[in-house]
Structure formats: structure tokens, C-alpha cells
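Undergrad: Here is a sequence together with a model predicted from it:
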Amino acid sequence: MDEIQSRGPGTFVPLAEDTAGEQGSSGSGGEGGGDGNGDESGEAQDEESSSSNTLVTMETELENFRQEWRRELEESPQFDASVGASRGNTAELSESHKEEIVEEKARRYFLQGINAEQSGRLYEAISFYRRAVQLVPDIEFKMFDNSGKMQTDNGSDTSDDSAVEEEEDVLNEDGDVSDLVTKFNNLSALSGCTLICQPDLDQKTTHISALPREVFMYILRWLVSSDFDFHSLEQVSMVSRGFYLCARDPEIWRLACLRVWDVNCGHPNKYGTWRDMYVQRPRLRFNGAYISRTTYVRYGEAMFQDASYRPCYLVEYYRYLRFFPDGMVFMLTTPDDPYQSLAKLRHRKVRHTTVLTGHYRLLGNSVSIIAKRPKVELPVGSNYFRYRRNKQNLSHDPGEQQYHLKLEVRNIKHRTNFQLLWQHYAIHTKYRNGQETVSSFDLTPKTFPPFWFSRVRSFTTESISPLQ
């Protein structure tokens, strides 16, 4: 095949044609032209025609290759914008480029607003959100997908390798474990997600993460309820980081402190936070009952048949105390075990005459209680007036009794406010003639053992009203 020399893009000149021209000129000018020269010129023409045909074929194939190459480039998703600009789409590309710049600026404002909100700078957060909405009104919907994950410019969520590494770095930082609120806030700022949680699996129904934070906080107030069931609140905080942050909301713990100590609440500067104040300061527990078990041996009288034999009896009874946040207290003394007796203390309205009702007052770590037996409402009927006439004729006046108790709140190991110790116990009896007697008891550990707290789940199964 004849050689081809390239002299520029798209231009090819056969070397055989130049060679043939030189041979023809030299043959015509040389001596002894004759028939031999004619044969040589014919062969040169044949060779020139064959080389020109080959050149046309190669140029056609090359042009087809160029067209196919351009077509593949135009159909490729990575087609350069300069090609489109050369075809008259320069104005459209510039408009789309401007929109991308505006949207990217709105995204930056929105992320700055999220970081400011997580840090507690609400005024700055509102300013950033306003700027972002002014640039792109639906920027919030573009920032998050249906699952609540923040989207980046290329459409992928922010849970990439770099974000995961940053979260691991934050979690692996050396520090106090009690400062989890700060760590979780930093992780939320890194992820850019403001939802209370994120569904791990695809949900066909509405997930709890779709609830606004304000609604979820109101649900937590119902969970704590007026009975102060903070044990259930701590269980909820173990679900996720978002639930943990909601359960540590200062407003919930501030309301609890105000309900417990009222005017003597003060400020939590000494403890650090409202939650630390509620946990560390001496108080009473409301999601259960304090139980004291008393046991002693009592000897009976000697038998007339055998004077040397005296029977002995093991006496066992229980004392129960249940406190309410509004200052009410129930007191019960009975030989029945807790499984039979705690049901009598469940409802606020007293349904058993053996339950004493009263009020308490907490001062420091001391609790003062005044309780009395509720009045028995007799049915009005034929026997009512006979009972009243016989009661007036009685010479014995039992009087009205009031039970005065003073107890000390104590911590046992890692259990705060778990024990109540006796400090004072007396019964005040007031008679109809105006006289009043006081019977004080000698408090010994055997006859008056301390109260121990026991959580009762049935006390908090129903929520009457939220924490307010």
C-alpha cells in the first residue's frame, strides 16, 4: 500500500503522485524517449488512479468515524457545556448556572440557621432562615428528602464517609459521659438533621419522626404526668439521640422542680442544671410507695394446766406511705403484705376507711406529716337515727386523733431519696370537751424500722393530666 503523508487536519497527499510527476518530467527531458517512455508513463497513470481511489475510501471512513464520535459525545451525560454553547445554548446554560449559584447560597444560609438553632442562638437562626427562604422559597423541601435526610448538591444524603468519620471522632472524644447533651448536639449539627429521630427502615405509615418537636415535647409531658413518672422518661431517652435530647429539655425539669419545692425552689446555680437539681437535691419519690416492715415476738399468758408453758407469737405488720406532688399523703398500717395492700393506695379518692389521709411539707431533707382517719359517711335510713341516739348516750369519748410524723430523707448507695428514717412520732387526741392529749413514742430501730421505697407500676399506668 502506498504511503500517505498528513499535511494538516483532514488533508492527506499521496507521495506516489509526486513521484510519478517527477518521473514523467525526467523521462520527457531525457535522451532516447521512444516506446519505453510511453510504457513507463502508462504504468505511472495506473498507479496514480489506484492510489487516488484508496485515498477516497480512507477519507470516507475517517469522516464516518468523526461523525459517530461526535454523536457519542453528544449523547453522553458528561457532555461538556462548551459544545452546547457552540450550538447556541449559551443563554440557557448561563441562566441555569445562575440558579445553581442562588440555590447553593440559600443552602449555606439554611445550614447556618440550623447550626445557630442547635447552639441556642434563635434570633440568628431566624435571620439565616429568612435569607434562605427569600432566595429559594422551597429550600427546606430541597434540603431534605422524604426520609428526613439532608441532601447535598449531587442528590446524595449527608451520611457519607466523611460525616461518619466526623461522628466517630465526636463520639470518641475523651470527656465526661454526663456531657452527652453537648456531644449529641454536635452530632446533630454535623448531620444537619433537625428531626427528633430517623427511621431505620422504610415506613408505609406515618413515622413518629414526622411529628414536630413541640408536639413530641407535649407527649413527654403527658408521659411524666402529674404523678412525676420520670422513670418512664428515662426509658424513653434510651431510644435514640433525638429522644435523649428531648428528655433532657430544661423546661420539663424546671416545671418538676417548681412543683416539688414551690417557693423554696431557688435557682439551679449550685447544681448546674434543672435536672441535676431535681436528681441531687433531697426530695420524695412519687411513682411508688415507702414501705416499713415491723416484726417482733409477743409472749402469751401461761396455761392453767401447765404454768411453766407460755406461748409466743410472731407479730408482723406493714406501714405504707404514698406521697403526691400536690402535698397529699396516704398512710396505711395493716398486717397484709404489699401485694394485697398497695391497691388501696392507688386512687386519689380514698375508698377504704383504714387509709389515713393528710398533708406533708418538705423542708430540706426533713418531711413533716399530719394525717387523720377519714370520716365515715353513714347511709341515711331507719337505723341511722338509732345509731346517732346510742352514740350520744355513750359515756366514752374516743376523740379525734391526728398522727404527727417527722421523717428524714436519705440516700442509700447509688439510690437517691430511697429511705425514710423516723425522727418523731406522736398521736394527738382531741376530745369533745376541748381537752387534747399527746402520746409520743420511743423510736427504736426494732419497733420503728425505716421506710424503703418501692416502685409500683400500677400507680403510673394512667395519666390524669400532663406536667404543668
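TA: Received it, and whenever you're ready, just let me know what you need. Since the structure is predicted, the reported quantities are computational estimates derived from the model, not experimental observations. Numbering: from 1, shown residues only.
Undergrad: Going by C-alpha atoms from here, please, whenever you check contacts or count neighbours.
TA: Noted.
Undergrad: Which of the helices or strands spans residue 329?
TA: Assigned by DSSP states H and E, residue 329 falls within strand 328-334.
Undergrad: List of residues touching whatever helix or strand comes next after that strand?
TA: Next helix or strand after strand 328-334 toward the C-terminus (DSSP H and E): helix 338-341. With Cα atoms under 8 Å, 6 or more residues apart in numbering as the test, helix 338-341 has contacts from residue 334.
Undergrad: putting a second one here so we can go through both:
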Amino acid sequence: MESADIENDDDISSSDNVEQTDSQISSHKTQSPSTQENDELEVFREEWREELKRKQQPQSSSVEEEAVSLYWMGAAAERSGDMHAALLFYKKACHLVPDIDFKLNKEQPPQSSDSEDSGDEDGPSGYERGSRELVEQFQTLSIQGPHWCTPARSTKSVHISSLPLDVVRCIVQWVVSAQLDMRSLEIVSMTCRALYCLAREPHLWRMACRRVWRDVSSASSYGDSWRRMFILKPHLQFNGVYISKNSYVRQGERSLDTFYRPYHTVVYYRFLRFLPDGSVMYQNTPENPMVSVSRLCHKHSRDESVLLGEYTHTGSKVVVEVVSQATGGSPQRQRGRGKGKRQGSSYDRKFHLELSLSSSSSRQRCNQLSWREYSCQSLHKPTGHAQTSHFNLDYTYTPFYFSRVKSYSTNSTGMLT
């Protein structure tokens, strides 16, 4: 009986243990989803921290060394003149290390410890040094080898490189022409390295300076560079025209009922075109500049409104004198006896203009002429009586501004000599 009771107690205890185990399993099952989510979130956080640490860590030495090597290879290619290969090396270096150029500018470049001091804080930056070196390399370019030019690809037609170098120099002088079209010369210099060198020859710019200034003794103040002197020293421009737009108000006629009185705004233009030989063309007309500039294309124009004269240029001062002959005036109708007959003007007029040459901006040099003095001397041919009138330079005398005219440089009348 007792044994049976004991067996029953064991069954009870075992059943209790089973119930306890089931409860633990059920509780474990109810807690497992949240625990797994916490574990996954913690793993994600750890991976994210490691990724941030990897991004914040500097580039590996091997990758950075390869980028530095590619960068200096590009610099060497640039010094030798192979710009295409230099760009390829620079792109590969920046692909490996995006800020490789900034890092190298803070360091001493290789093979330059003897010539430059990287510890000088007041010295030029790496970019400025590179730009200066590039300019110096372009200035030292020269034509080398038996042929002054080499074709980029084979062709059946005769290439310009077959011409002798002296003939090509004459062609370049025809490009500049007697009109001193230096803009066309710069365009030709962009063609190839050989024409770039020919367009930078000192004797070419020396001839241009002699055409502009009779005295070229001041070239020493520009580092004995004729091209630098021509660019920096103030001078007139010859491939266009200086235009001054003027306007005034004129009173009109009253209406029949005297209630309405109109006022008209009159607009007219003054044109000045300077030529390298010291002559100048002057015109005063109400016509649109698009129509008038064509009349100043040739020196000997048939238009009576175009006056010819001479000019002198000293520093920033420009003196212009143009003459209106008595036979070139508009005919006038006589009164009294001989009424109906027409005759020309009996006055010779000489206009004297003193202008000041300046630049309106850093990009547009020597493009503005401001008034300093304006007078007119009239000579009556029959009596010989002369009279001089000085004009008051008020706000109505607006400055002249330069405008380039393409038709002035399409043809060359002669080569630069």
C-alpha cells in the first residue's frame, strides 16, 4: 500500500516536472522573437560601426603610393608636351585617391628640393608654381628636327609641312598684314606647336611695335619682350571702329490749335577708324552703325560725309585732325542774281580732337576714348578770313567705345613689313 503511494508520489512529481518543463519551453518560445530581433539589431550596429571606421581610416599605403606614382607620371607627360597622356594619368590617380593633388601640394614634389623651398609659407602655392612652369615651358618651345611640321596622319595631298620655313614665315606676315590683325595671328597659333612658335617669334612682334610706335626704346621696361610690350602698352586698335552715340531733344512745330507741342529725340553717331599708317577716318551721321561701318572699310571712300585726317598717339593722349575741303561741302542755293544756280561750300574746316585712351574693364583693353578738347577752325576761301570755335564738352559728348568689325580683316592689302 505504501509502495503504491510512493509510486503515485513519483508520478505526481514527474508530472510536475513535465509541466514545469513545458512552461519553460513555452516561455522560451514567447521570448525568442524579441531576443532574435535584438541580436540582429546589435549585429547590424556592429557592422555599421566597422564600416564607418573603415571609411574614416586613411587609404592604404599601396593604393596611395600607386596614385602618387600615376600623378607624377602625368606631371612628367605634361612637361614633355603630351597633354593627352597627362590627362589619362591624372584621371587614374584621382580615381584611386580623389584628393591626391591637395595632398601632394602640401608635400615637397620629387626632384625639386634644390630649386624650391617647400617650407616657405609665403611662397607661391603648388597650383601657382605649376602654372608658372607651364607658361615658361610654352615660352621655351622651339621648332626642332629637319621638318618644321609633321602631319598628324598620312594624306595623299601635299601637306603644308612641305613648304620651306621661310615661305611659312611670309604667310604668317600676310596673316598679320599691314592692318596689324594680331587677333588672326593668335587664332593661327592655336593650330599646332610649329605655328605657335612662329607666331611668337620676336622679329614679328618687333615689326608690329614699330608700326604702332615709331620709338621702341621702351621695350626694356617690358622685359625685352616685344609681344608683352604690344599687349600691355596702351595703343589704338585697328580691326574695328570707335563709336560715340549722342542724342539731344529738339522742339517740334505746334499743332493748329496750339494745344499740342511735340518734342523729338534726335540720335546720331560719331565714328573714328584708325589705320596703322597714321591716317584716320571720321564720320558724323544719324544712320545706324550696321550701315555706316561699311563706308569706313576703304581709306578712299566716295562718301562725302567721311572725312580723312591724321592722328598722333603719345601715351594715353590721342590727337586727331580731320579736314573738310571747300569743294566737298553740300551745295547751297544762291539768292538774288543768279538765283537757281548751285555752288559748293566756300569754307575749309579743320576739326581738332584731343582724346584720352583708356580701358573700360580688365578684359577689354584700350577700348574707350574720352573727350579732352574739341575745336573747329573755319577758313573762308574767298576772303581768307579764319575763325576758330571751341566747343563746350558737356554731357552730350559721350565717349567713343571700340567695336570690332569682321569685314575690316577679311582681306589683306599687304604683308607686315
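TA: That came in fine, so what should we check first? Model, not experiment: these values are computed from the prediction.
Undergrad: what TM-score comes out when they're superposed?
TA: For this chain pair, the superposition-based TM-score is 0.63 by TM-score structural alignment, normalised by the length of structure 2; 292 aligned residues with a Cα RMSD of 3.2 Å.
Undergrad: what's the strand holding residue 329 of structure 1 aligned against in structure 2?
TA: Aligned using TM-score structural alignment, strand 328-334 of structure 1 spans residues 279-285 in structure 2.
Undergrad: Check the offset of the matching stretch from the chain's centre.
TA: Centre-to-centre, stretch 279-285 of structure 2 and its host chain are 30 Å apart (Cα atoms, centre = their mean, to the nearest Å).
Undergrad: what about it, how far off from structure 1?
TA: Once fitted to structure 1, stretch 279-285 of structure 2 is off its aligned match by 0.5 Å on average (mean Cα distance after the TM-score superposition for structure 1).
Undergrad: Which of the three states applies to the equivalent of residue 298 of structure 1 over in structure 2?
TA: Using TM-score structural alignment as the criterion, the counterpart of residue 298 of structure 1 in structure 2 is residue 250. On the three-state scheme (DSSP: H, G, I helix; E, B strand; the rest coil), residue 250 of structure 2 is labelled strand.
Undergrad: What distance do you get for the closest residue to residue 250 of structure 2 other than its chain neighbours to residue 347 of structure 2?
TA: Excluding the flanking residues, the one nearest residue 250 of structure 2 by Cα to Cα, 6 or more residues apart in numbering is residue 264, at 5.1 Å. Using Cα to Cα, to the nearest Å, residue 264 of structure 2 is found at 30 Å from residue 347 of structure 2.
Undergrad: Check residue 205 of structure 2 too.
TA: 44 Å.
Undergrad: What does the residue nearest to residue 250 of structure 2 correspond to in structure 1?
TA: Aligned partner of residue 264 of structure 2 by TM-score structural alignment: residue 313.
Undergrad: Tell me the secondary structure of its match, please.
TA: Following three-state DSSP, we place residue 313 of structure 1 in the strand state.
Undergrad: Isn't it up against residue 295?
TA: No - assessed by Cα atoms under 8 Å, residue 313 of structure 1 is found out of contact with residue 295, at 10.5 Å.
Undergrad: Compare neighbour counts for these two and give me the winner.
TA: Neighbour totals were compared for residue 313 of structure 1 and residue 295, and residue 295 leads with 14 against 10 (other Cα atoms under 10 Å).
Undergrad: which residues sit in contact with the match of residue 264 of structure 2?
TA: Residue 313 of structure 1 touches 297-300, counting by Cα under 8 Å, 6+ apart.
Undergrad: Try it again at 10 Å.
TA: The contact partners of residue 313 of structure 1, taken as Cα atoms under 10 Å, 6 or more residues apart in numbering, are 296-300.
Undergrad: Just tell me what residue 212 of structure 1 corresponds to in structure 2.
TA: Checking TM-score structural alignment: residue 212 of structure 1 goes with residue 164.
Undergrad: How is residue 26 of structure 2 classified with respect to secondary structure?
TA: Taking three-state DSSP as the rule, one finds residue 26 of structure 2 in the helix state.
Undergrad: what's around it, how many residues?
TA: For residue 26 of structure 2, the count of nearby residues is 11 (other Cα under 10 Å).
Undergrad: Counterpart of it over in structure 1?
TA: Under the alignment defined by TM-score structural alignment, residue 26 of structure 2 is left unpaired in structure 1.
Undergrad: right, and residue 377 of structure 2 touches residue 353 too?
TA: No - using Cα atoms under 10 Å, residue 377 of structure 2 makes no contact with residue 353, being 11.5 Å away.
Undergrad: For the single longest strand found in structure 1, name the packing helices and strands.
TA: As assigned by DSSP state E, the longest strand anywhere in structure 1 is strand 415-430. Judged by 3 or more Cα pairs under 10 Å, 6 or more residues apart in numbering; DSSP states H and E, strand 415-430 of structure 1 is in contact with helix 274-280, strand 288-299, strand 366-372, strand 400-412, strand 436-440, strand 451-455.
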